[in-house]
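Asker: structure for the following, please:
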Amino acid sequence: MRDDNCIFCKLANGDIPTTTLYEDEKYRVIFDASPASKGHVLIIPKEHYEDLTELPDEIAAGVMPLARKIGTAMKQAIGAKGFNVVQNNGEAAGQTVHHFHTHIIPRYGNDEMILWKPGTTDAEELKKTCESLKQAL
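Answerer: Prediction:
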């Protein structure tokens, strides 16, 4: 299923021209228009799914192997010393386009990009959180 009003559906299916790194029948990998670093790409399914909660297992199962393949290429071909695999769900988590996509961001070891600031917790808080989540599973 595609959403005719979704820009990522249009990008993933070639309706809007973009620089494509990889493409198969299920995904298109394109370069991010506002890259966090040189070589930053997006893995975009060709079908429309708003976020991870809507993603079928079959499509989800293909994302990590593709991310591994791209990250390995980044280390070999463009000098990345590492890479982040980032996937946001919902506006509160930073999702700005409501079509599931995964960022592969090469890291070169000379930037100050921080994905989160480590916090603190205690055993009681962890226990309560774990119990709540187990009930929802």
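
Asker: could you use CA atoms for every contact and neighbour count after this?
Answerer: OK.

Asker: can you list the residues that contact the longest helix anywhere in the chain?
Answerer: Longest helix in the chain by number of residues, with DSSP state H as the criterion: helix 57-77. The contact list for helix 57-77, computed with C-alpha atoms under 8 Å, 6 or more residues apart in numbering, reads 26, 39, 43, 45, 52, 80-83, 85, 102, 104, 106.

Asker: name the nearest of these relative to residue 10.
Answerer: Residue 10 has its nearest neighbour among the contacts of helix 57-77 in residue 45, at 11.0 Å by C-alpha to C-alpha.

Asker: please generate a structure for the following sequence too, so the two can be compared:
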Amino acid sequence: MYEKECPYCNLLADPEQQIIFENATCAYIQKPSEQTVLVGSGLIVPKRHAVDVFSLTAQEWIDTQELLMKAKAYLEERYGHDGYSVGWNTGKTGGQSISHAHLHVIPRFADEPYAGKGIRHWIKQEANHRRV
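Answerer: Below you'll find the model as predicted:
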């Protein structure tokens, strides 16, 4: 399935976006570092229009893992990072802003402003704020 208006159904439509790796069902993409929150950030997206992670086929899961391991090696060659944030946002309430499954692969650095503040940090902040 292909959605004409979906930015991840037509990966070549955005000239700033680069396909770093791809396999039969998925692609690992990046934009220039100045357009990302953290240097080296990228996405793994299925080539087929899958609305969210729960729509992936068994083969897309296998191919996603293959690209995740390739992305890890690729990032480790280029950056002196100290960790990763890897994850899916699913549904509007879950933070998904584009209705096409995409796995965030974000290298994390000890000296960056968000160091040590993974997804659980923000959830805890929200929970503490609601308790007040």
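
Asker: now the TM-score, please.
Answerer: Superposed pair, TM-score by TM-score structural alignment, normalised by the length of the second structure: 0.77. Supporting alignment: 117 aligned residues with a C-alpha RMSD of 1.9 Å.

Asker: that older thread, so after the longest helix of the first structure, what's the next helix or strand?
Answerer: strand 82-86 (DSSP states H and E).

Asker: now do the contacts for the residue of the first structure most remote from its centre.
Answerer: Within the first structure, residue 124 marks the point farthest from the mean C-alpha position, 32.2 Å out by C-alpha atoms, centre = their mean. For residue 124 of the first structure, the contact set (C-alpha under 8 Å, 6+ apart) is empty.

Asker: and it? What does it align with in the second structure?
Answerer: With TM-score structural alignment as the matching criterion, residue 124 of the first structure is left without a partner in the second structure.

Asker: let me know the helix or strand that residue 124 of the first structure is in.
Answerer: Counting by DSSP H and E, residue 124 of the first structure is found in helix 123-136.

Asker: find the residue at the geometric middle of the second structure.
Answerer: In the second structure, the residue lying closest to the centroid (C-alpha atoms, centre = their mean) is residue 104, at 1.5 Å.

Asker: which of the three states applies to the residue mapped onto it from the first structure?
Answerer: Superposed on the first structure with TM-score structural alignment, residue 104 of the second structure falls opposite residue 103. The three-state assignment at residue 103 of the first structure reads strand, by DSSP: H, G, I helix; E, B strand; the rest coil.

Asker: how near is residue 103 of the first structure to residue 63 of the first structure?
Answerer: In this view, residue 103 of the first structure and residue 63 of the first structure are 11 Å apart by C-alpha to C-alpha, to the nearest Å.
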